[in-house]
Every structure is written in structure tokens, then in C-alpha cells.
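Q: structure, please.
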Amino acid sequence: MPDHAVAWLRELGAQHLAHPGGTLLAHLERVQGLLASWGARPALRRAGLCHAFYGTDGFPTALLPLSRRAELAAVIGDQAEEIVYAYAACDRAASYPTLAREEASFRDRFTGRVHSPALELRRDLAELSAANELDLARVDPAFRDAWGARLRALFAGLRPLLSEPARRECRAVLGDGEG
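A: The predicted structure follows:
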């Protein structure tokens, strides 16, 4: 499946879209690799590779419209696509502060709907968020300098949802104090 996803990313031009640390495709592959190094299950790794298909709150360029969700699910699987959608739909300012709470308040930026996702999805969102931001911080010192303190605070709040390997990577990339 990942080979099909990479081929599709290439068809959609991800290797030509500028992104910190090179291209969007390079970033997506690094995020997938980081998740794999943390022992993430296959669905989360596939979601990491495809997390920007619908754009995100921090990267508005969409490779596919939401009307084509079924096509992405056919390539990466339903569970991985659900993670991709949730990551893309996450209104970060509204959702991240409560994501670690049992009754999280997740705001879908596409629909405006507010709900409390299941624990597994909240863990997936936390891990994917960490892999995404830590990749950017690792490859772009200016990004790390500008956002490091906020990322440490974010990951301190998400600590209950993060795996131990993700927490170690936070410390390695961002320094002490992030959780």
C-alpha cells in the first residue's frame, strides 16, 4: 500500500511542492519513517505518509478534495484514511488544549462539528502531530527557534497520549521541559 500511496503522491505533484526541509513528499516520507521508528502500527504509519492529502490547519494546500475520501481509503485503508481526515479536520487552536482529556473537545474545521473522539484516535492524532512538528523542528532550525517553546508546551499537554519513543524524540529535538 505505501508504494501505491507514494506513486499517487507523485502523480499529484507532492515532490514539487515546497515544504520546510525540501518538498512535501520528502516531509511526508520522513514523518512516516519517524512513526515507524517509534513502533507505530501500520495504519498510523500510512496516515503519516498521507497526512496532508486534504491540507491541514497548518498547511492549507490540499492534494485532494474531501469528496475523494473513498479513493484515499481504497489506497491506504479505512482506518488510516480516518486518521488522515481527523488530522486534516483538526482545528488545532480549539482542539489541542483538550485532546488529552477524557472528554476532549475536538472541533472539525471543515464542518464546525465539536465532538469527543475515541482514545485511540486521540492517541493517533497526538503521535502524528508530534511526528509532523518534530520533523519540521529537526530539519529547520528557524522553525525550531520560533516554535520550540510552544511545541514543548503542546507536547507537555499531550504527554498522556504520547508513546515513550515520541516523548524521547520531543526531548531530543526540543530539549528539556516538553513533558
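Q: hey, let's count contacts and neighbours off CA atoms from now on
A: Fine.
Q: can you list contacts of the helix or strand containing A131?
A: Per DSSP states H and E, A131 falls inside helix 119-139. Residues from elsewhere that reach helix 119-139 (C-alpha atoms under 8 Å, 6 or more residues apart in numbering): 20-21, 27, 30-31, 34-35, 44, 48, 83, 86-87, 99-100, 102, 143-144, 148, 151, 155, 158, 161-163, 166, 169-170, 173-174.
Q: buried residues in it, which are they?
A: The neighbour-count check on helix 119-139 (16 or more other C-alpha atoms under 10 Å) flags 119, 121-137 as buried.
Q: let's compare: structure for the following, please.
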Amino acid sequence: MSMTPEQFVEAIGTGNIIHNSGDLFGDHLRAVQRVLKEWGEDEELQLAGLFHSIYGTEGFQDFQLSFDRRGDIKKLIGQRAEFCAFCNCVMDRTALDATLSDGPGKHSIHARPDVAGGAHIPLTDSQFSDLITVHLADWLEQVQREAAKVNERHGWMKPGDAWGYRRQAYRSMAEMLGGKALECYESVFAHETEQTKHISQDFTPKLAAPVVPKIYVQ
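A: Have a look, this model is predicted:
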């Protein structure tokens, strides 16, 4: 019998990897899927949330499913969901932040040189909306846990520093999406104290070597 997407995520070992936020990687993936369900997003986008960092991202590289498996993932969750997850994984996040101010029909990102040679990736308006929805849900699901601790690999040297990570970009995404996404953003960031609201980190630091070896699942 074929696996469900949820069973696949478990079978490839995500329950054995610690995510940046301190939770197990698999638990974080399922939590992002739940956030999108709570926002009323359709099943395809919920599945994009479940797979949002399956190939590794600029901010999390301790687990990387081989790109050779993209065809399998498309069959499992659909082309729309897989493309969204793929973009979230390979993109240079500064490119996403830069295109937030572009008008309809003009959105694009580029991949990081280390994973896809810096390839230019044009996005339709619906693909852009999908990407910022999943990307925002990912951060809102974990930022409180990140902000409660130190993460030297990301340059967050004291508790609270994580609140400032790409602060304006995430705020812009929430305002663009509105509705449940904006409500969630405001609810999460209501937990930030005045002492950290001046912090702003507009870049994603180059990650140091992982504490444990990366896992590339074929």
C-alpha cells in the first residue's frame, strides 16, 4: 500500500533530527501544516507546509532530501505543493524579501548558488502568494521558541535576538496576506517584549557546520 505524505515524512527519518527551534524536525513540519490548516488554506498548501523544508533551506541544512526525489514528491503531494516547497528550500531569502515590493506579475526569486547555481525563478502571482504564505507560517510556528534561547549558528547570541530576524519582511508578508495570517502574526509578536523591538537582522547568516552530520536521504 502506498504511503500518505505524513507517513512518508516519518519514514525518511525526520523524527530523528533536531530542528533549529529545538523540536524534532518532523514535529515542526507537521506543526506548519497545522498552522496552514488553521488559516483555512487548502489541502495542497497544507502539504506544501508539511514539506516546506524537506530539501533543506538557507536556514536549516541538517536534513536534505536529494533533488533526485523531486519526481516522487510531485507524485505524492502534487506539482503545486512540491514547487512551493522547492522554492522555499532553494531560494536566497534576500531575493524573496526584495520581490515583496514588486507589483503583480513581476515577482521572482533566485536560488542560492550552492544548491541550484543561482538560477532565476519567475513566479506567477498565485505561486508568490503560496510561497509567502508557507514561508510566513514556518516562521510564526517557531519564532517564540527560537527567541527563548541562544542560537549561535544564526547569530542570535542572547535570548530575544530571533525576534529581529527579517522583521520587516515578515511583517510585510503578513500585511499582504491579511486575514488569519495577519491575525496569527500579531498574536505571535504580541509576546515580544519592548526590550527587543529595536533588533533588526535583515540577512540570513551563512550557517556554520552542523553539530551533527547532514542527512541526505536518497
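Q: quick one on the thing from earlier: can you flag which of the contacts of helix 119-139 of structure 1 belong to strands?
A: With strands taken from DSSP state E, there is no overlap with the contacts of helix 119-139 of structure 1.
Q: which among these count as buried?
A: Among the contacts of helix 119-139 of structure 1, those scoring as buried are 21, 27, 30-31, 34-35, 44, 48, 83, 86-87, 99-100, 144, 148, 151, 155, 158, 161-163, 166, 169-170, 173-174 (criterion: 16+ other C-alpha under 10 Å).
Q: in helices, which of those appear?
A: Here DSSP state H is the test, and those give 27, 30-31, 34-35, 44, 48, 83, 86-87, 144, 148, 151, 155, 158, 166, 169-170, 173-174 as lying in helices.
Q: hmm, back to that, how far apart are the helix holding A131 of structure 1 and its match in structure 2?
A: Mean deviation of helix 119-139 of structure 1 relative to structure 2 after superposition (mean C-alpha distance after the TM-score superposition for structure 1): 1.1 Å.
Q: next one: stretch 76-96 of structure 1 to chain centre, how far?
A: Computed by C-alpha atoms, centre = their mean, to the nearest Å, the chain-centroid distance of stretch 76-96 of structure 1 equals 8 Å.
Q: okay, that stretch sits on what stretch of structure 2?
A: Aligned using TM-score structural alignment, stretch 76-96 of structure 1 spans residues 77-97 in structure 2.
Q: pull out the buried positions in that stretch.
A: Within stretch 77-97 of structure 2, the residues that count as buried by 16+ other C-alpha under 10 Å are 77-93, 95-97.
Q: check stretch 53-62 of structure 1 too.
A: Buried-residue list, stretch 53-62 of structure 1, by 16+ other C-alpha under 10 Å: 53-57.
Q: could you do stretch 98-110 of structure 1 as well?
A: For stretch 98-110 of structure 1, burial by neighbour count (16+ other C-alpha under 10 Å) applies to 98-101, 104-109.
Q: check stretch 19-28 of structure 1 too.
A: Judged by neighbour count (16+ other C-alpha under 10 Å), stretch 19-28 of structure 1 contains these buried residues: 19, 21, 24-28.
Q: contacts for it, please.
A: With C-alpha under 8 Å, 6+ apart as the test, stretch 19-28 of structure 1 has contacts from 9-10, 14-18, 48-52, 135-136, 139-140.
Q: change it to 7 Å
A: The contact list for stretch 19-28 of structure 1 (C-alpha atoms under 7 Å, 6 or more residues apart in numbering) reads 14-18, 48-50, 136, 139-140.
Q: corresponding residues in structure 2 for the helix holding A131 of structure 1?
A: With TM-score structural alignment applied, helix 119-139 of structure 1 matches the range 125-145 in structure 2.
Q: return the distance of the matching stretch from the chain's centre.
A: The chain centre lies 6 Å from the centre of stretch 125-145 of structure 2; the measure is C-alpha atoms, centre = their mean.
Q: and what of stretch 112-132 of structure 2?
A: With C-alpha atoms, centre = their mean, you get 13 Å for stretch 112-132 of structure 2.
Q: span of that stretch from start to end?
A: End-to-end distance of stretch 112-132 of structure 2: 18 Å, with C-alpha to C-alpha, to the nearest Å as the criterion.
Q: cool, stretch 40-53 of structure 2 as well?
A: Start-to-end, stretch 40-53 of structure 2 (C-alpha to C-alpha) is 21 Å.
Q: buried residues in that stretch, which are they?
A: 41, 44-53.
Q: other residues contacting that stretch?
A: Contacts to stretch 40-53 of structure 2, defined as C-alpha under 7 Å, 6+ apart, come from residues 29-30, 32-33, 36-37, 77, 81-82, 84-85, 88-89, 130, 134.
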